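Provided below are the primary sequence and the corresponding predicted coordinates.
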Amino acid sequence: MGRARNAVKAALAEAGWPSRVLVACSGGPDSLALAAAVAHFARRGAVGGHALEAGAVVVDHGLQAGSDRVARTTAGVLEALGLSPVRVVAVEVRQSGEGPEAAARAARLGALEAAAAEWGATAIVLGHTLDDQAEQVLLGLARGSGTRSLAGMRSVRGPYVRPFLSLRRDDTVEVCAAEGLEPWHDPTNADPRYMRSRVRTVVMPFLESELGPGVAEGLARTASILGQDAAYLDAEAERLYAGLVERRAAGEAPGAVLLPGEEVRALPGALRSRVLALAIVELGGSPTFERLSAVDRLLERRGSAGPVEVPGHVSVRRQPRRKDAAPGFEYGKLVFVSHR
């Protein structure tokens, strides 16, 4: 319990000591242990010498029979711990092309952010553990993701705070036992229909048995190292992008974003891909590896000048050399346009 409380204190310090936080709790061991640790400070009204109020939200996804009963029972436990206010929010999980897990996550985060805004909470505290981090990295490797994805979850990102990324899942079970709490065990966590469940119940145990103990810790350590690398590269790319980008240039669409071809082509690959992605994201697009590679090839000034279509209704083309161009006309710039 002491480790759990220290982890909460350290994460809230990293988040800038938010005075009003909202705990997301499903009733499972991870989030229930987190709620108990946060409630310890909330009952005292302070953490680390800073004022603290803490409420909680239980999201009922409605995907299982009796989910409303589980949600109400969990809410009662949270109130008994001293968290206030405690809300149960029912959501509709709309199936999307990304699968049921992504759809449930989107519905859950939407409900949490709405509840936080309504109460005035500036931080939403989540119960992800070291095991969740390891699974995230493993899934990223399987998908061929980049550095940012392999860096896993950050302990603090925007309003979201994850204090337990250094604790194992078994630790949270022990916290619940020490606090006399009976967590609910979600049956979908062992359902082989879900990819993360297969990683949790089949892949990770297999790796531990074949490679020895410490696989989860090694994957989480990899995420921590890559997280530092990714943070540096992201910051450097944002600095470069701010100095290179042109917006609403004469003769282009009102929402166009332009980047100078020569300067961007001269950048190291790790930074070049990030700068190109920033232009796409600015216009509401979703840069995939394949589409970014196609945009990058426009810089070679060989073959097609585009356009390259990017998910999110964004197209990218290279400005051609014009025979009737006035002296000093710069060609070869990349033009990013939103078609929303």
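Structure received.

Please count neighbours and contacts with C-alpha atoms only from this point.
Will do.

which residues touch the longest strand along the chain?
As assigned by DSSP state E, the longest strand anywhere in the chain is strand 53-60. With CA atoms under 8 Å, 6 or more residues apart in numbering as the test, strand 53-60 has contacts from 19-27, 35, 38-39, 42, 45-46, 67-68, 71, 74-75, 78, 83-91, 108, 111-112, 115.

How about residue 247, nearest residue that isn't a chain neighbour?
residue 257 (4.8 Å; CA to CA, 6 or more residues apart in numbering).

hey, where'd the helices end up in the stretch 1-150 of the chain?
Ranges of helices in the stretch 1-150 of the chain, per DSSP state H, counting those that start in this stretch, are 2-14, 29-44, 67-81, 100-119, 130-143, 147-150.

Reformat the ones you listed as CSV; add mean neighbour count and distance to residue 245.
Shown next, in CSV, are these (neighbours: other CA atoms under 10 Å; distance: least, CA to CA, whole Å):
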stretch, mean neighbour count, distance to residue 245
helix 2-14, 18, 32
helix 29-44, 24, 43
helix 67-81, 18, 48
helix 100-119, 16, 31
helix 130-143, 20, 30
helix 147-150, 20, 23
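
this is the other structure I want to compare:
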Amino acid sequence: MDRTRPRLIPPEQPAILEIRHAVRAWLADAATRDVTVGLSGGADSLALTAAAVVEADSVHAVVVDHRLQDGSDAVARRAAAQAKAWGCVSARVVEVDVHGDGGMEAAARRARYAALDDRRDGRPVLLAHTLDDQAETVLLGLARGSGGRSLRGMAAFDPPWGRPLLAVRRSTTRAACSELAVEPHDDPHNTSAEFTRVRLRHEVLPLLDEVLGGGVAPALARTAVHLREDGEVLDADAARVASRTVTADGVDASALAQHPPAVRRRVLRSWLIGSGATGLTDRTLRAVDDLVARWHGQGSVAIGGGTPEARLVVSRRRGTLNTAFEDRGRV
């Protein structure tokens, strides 16, 4: 630890102490003392940065300026200056261009993660997702109806991304900023009803609390933890099955058919993604699974990831699943 740098001495008050304990536990679990923090200038990331400066040996802040609002450059510079004043080793502002498919939220997320990954210098990146963010993520996954994988929510550590605050409420991070006497930036996008996540936050979750008597967000976050723990066991089982049923020649459908659906589909999902499938849906995955467990001579299944001229498909031949490109003009 560099003792020559000025370092934040936080108040011994409840909110910042809760966040410090969460960061301390995450650092111990991840066995690291050097981190990069994704800093936006909002309450969540400011509180996370303050706690990280105290608990880690070195902290490097990266502030991503999406340039979607007037004055975003000033917000970014102010956040970087605060990080340096608290004792971050470095605090860089990175400007990004937001464009691409999937809407502005998705495009901004892709640009942000790419910028953070490019500038983390081999360190894990701490992100300020809270328990409330986790609850919203679970609800969005429930709406997609794509199974337990979507309902697992976000992982505390999915290298290189670390999320120490998944058990901390958003109200706690705001209280911590008050204890630190720092004014967070309130992004107007966080109150804009044009975004689905914002409506979940301000309309759906409060209504669920009213109808169900409160405690919905913590319950959803607990559900994510339970499903992630169960999913990790199934993933490990699927990896063992894949080692015996997936080869360079394809998937041994007869051997894979002997296993439960949850294991089969995990094996198939991993194989399909490795084979170039994109935009994989539950419906597509089940259709490929039917080639294994409900085989009656059906035709090939399109799995996405093709070209303008040819689609990528899965077919079964002599008991083995294979992928191939098929002319889009074929009937």
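Looks like it came in fine. These numbers come from a predicted model, not from an experiment.

Now distance to residue 287 of the first structure too, for the helices of the stretch 1-150 of the first structure, in CSV please.
Formatted as CSV, the helices of the stretch 1-150 of the first structure follow (distance: least, CA to CA, whole Å):
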stretch, distance to residue 287 of the first structure
helix 2-14, 30
helix 29-44, 33
helix 67-81, 37
helix 100-119, 18
helix 130-143, 15
helix 147-150, 13
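
can you count the residues close to residue 217 of the second structure?
Other residues near residue 217 of the second structure come to 23 when the count uses other CA atoms under 10 Å.

Can you find the partner of it in the first structure?
Using TM-score structural alignment, the partner of residue 217 of the second structure in the first structure is residue 216.

ok, now which ones touch that match?
Residues in contact with residue 216 of the first structure (CA under 8 Å, 6+ apart) are 130, 131, 134, 135, 204.

Tell me which residue of the first structure lines up with residue 265 of the second structure.
In the first structure, residue 265 of the second structure lands on residue 273 (TM-score structural alignment).

so what's that match up against?
With CA under 8 Å, 6+ apart, residue 273 of the first structure has these contacts: 292, 296.

Can you verify it is assigned to a helix?
Yes: according to DSSP: H, G, I helix; E, B strand; the rest coil, residue 273 of the first structure belongs to a helix.

what about it, distance to residue 288 of the first structure?
11 Å (CA to CA, to the nearest Å).

what's near enough to touch residue 288 of the second structure?
268, 301, 314.

Now check it against the first structure: what is it aligned to?
Under the alignment (TM-score structural alignment), residue 288 of the second structure maps onto residue 295.

how about the strands in the stretch 101-250 of the first structure?
Under the criterion DSSP state E, counting those that start in this stretch, the stretch 101-250 of the first structure carries strands at the ranges 123-125, 156-157, 160-161, 246-247.

export the ones you listed to CSV and tack on distance to residue 141 of the first structure and mean neighbour count?
CSV is the format used below for these (distance: least, CA to CA, whole Å; neighbours: other CA atoms under 10 Å):
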stretch, distance to residue 141 of the first structure, mean neighbour count
strand 123-125, 27, 27
strand 156-157, 22, 14
strand 160-161, 24, 22
strand 246-247, 35, 14
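
For residue 170 of the first structure, find the nearest of those.
strand 123-125 (19.3 Å; CA to CA).

What's the average distance for the closest one when superposed on the second structure?
When the second structure is superposed, strand 123-125 of the first structure averages 0.3 Å from its matched positions, counting by mean CA distance after the TM-score superposition for the first structure.

corresponding residues in the second structure for that strand?
Counting by TM-score structural alignment, strand 123-125 of the first structure falls onto residues 124-126 of the second structure.

once aligned to the first structure, how far is the lengthiest helix in the second structure on average?
Criterion DSSP state H: the longest helix present in the second structure is helix 216-245. Following superposition, helix 216-245 of the second structure is found to deviate from the first structure by 0.9 Å on average (mean CA distance after the TM-score superposition for the first structure).

where's residue 326 of the second structure relative to residue 184 of the second structure, distance?
Taking CA to CA, one finds residue 326 of the second structure at 54 Å from residue 184 of the second structure.

Neighbour count for the two, which is higher?
residue 184 (20 against 17).

Enumerate every residue touching the residue opposite residue 70 of the second structure in the first structure once aligned.
Matched by TM-score structural alignment, residue 70 of the second structure corresponds to residue 65 in the first structure. With CA under 8 Å, 6+ apart as the criterion, no residue contacts residue 65 of the first structure.

and what of residue 138 of the first structure?
Counted by CA under 8 Å, 6+ apart, residue 138 of the first structure has contacts 150, 219.

ok, now which ones touch residue 111 of the first structure?
With contact set as CA under 8 Å, 6+ apart, residue 111 of the first structure has these partners: 59, 89, 91.

and which of those residues is nearest to residue 335 of the first structure?
When those are compared for distance to residue 335 of the first structure (CA to CA), residue 91 comes out closest, at 40.3 Å.

Just give the closest residue to the closest one, not the sequence neighbours.
residue 61 (5.3 Å).

since we're on the one you found, how many residues are nearby?
18.

And residue 284 of the second structure, by the same measure?
Neighbourhood size, residue 284 of the second structure [other CA under 10 Å]: 16.

for the one 5 residues further on, same thing?
By the criterion of other CA under 10 Å, residue 289 of the second structure has 21 neighbours.

does the match of residue 288 of the second structure sit in a helix, a strand or a coil?
Reduced to three states by three-state DSSP, residue 295 of the first structure is helix.

where does it sit relative to residue 133 of the first structure, distance-wise?
Taken as CA to CA, the span from residue 295 of the first structure to residue 133 of the first structure is 32 Å.

on that earlier part again, got the contacts of residue 216 of the first structure as JSON lines, with distance to residue 161 of the first structure columns?
Shown next, in JSON lines, are those (distance: CA to CA, whole Å):
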{"residue": "130", "distance to residue 161 of the first structure": "14"}
{"residue": "131", "distance to residue 161 of the first structure": "16"}
{"residue": "134", "distance to residue 161 of the first structure": "18"}
{"residue": "135", "distance to residue 161 of the first structure": "18"}
{"residue": "204", "distance to residue 161 of the first structure": "25"}
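
And those, which is closest to residue 226 of the first structure?
Once CA to CA is applied, the member of the contacts of residue 216 of the first structure that ends up nearest residue 226 of the first structure is residue 134, at 13.0 Å.

I figured the closest one hits residue 207, correct?
No: the criterion here is CA atoms under 8 Å, and residue 134 of the first structure misses it with residue 207 at 11.7 Å.
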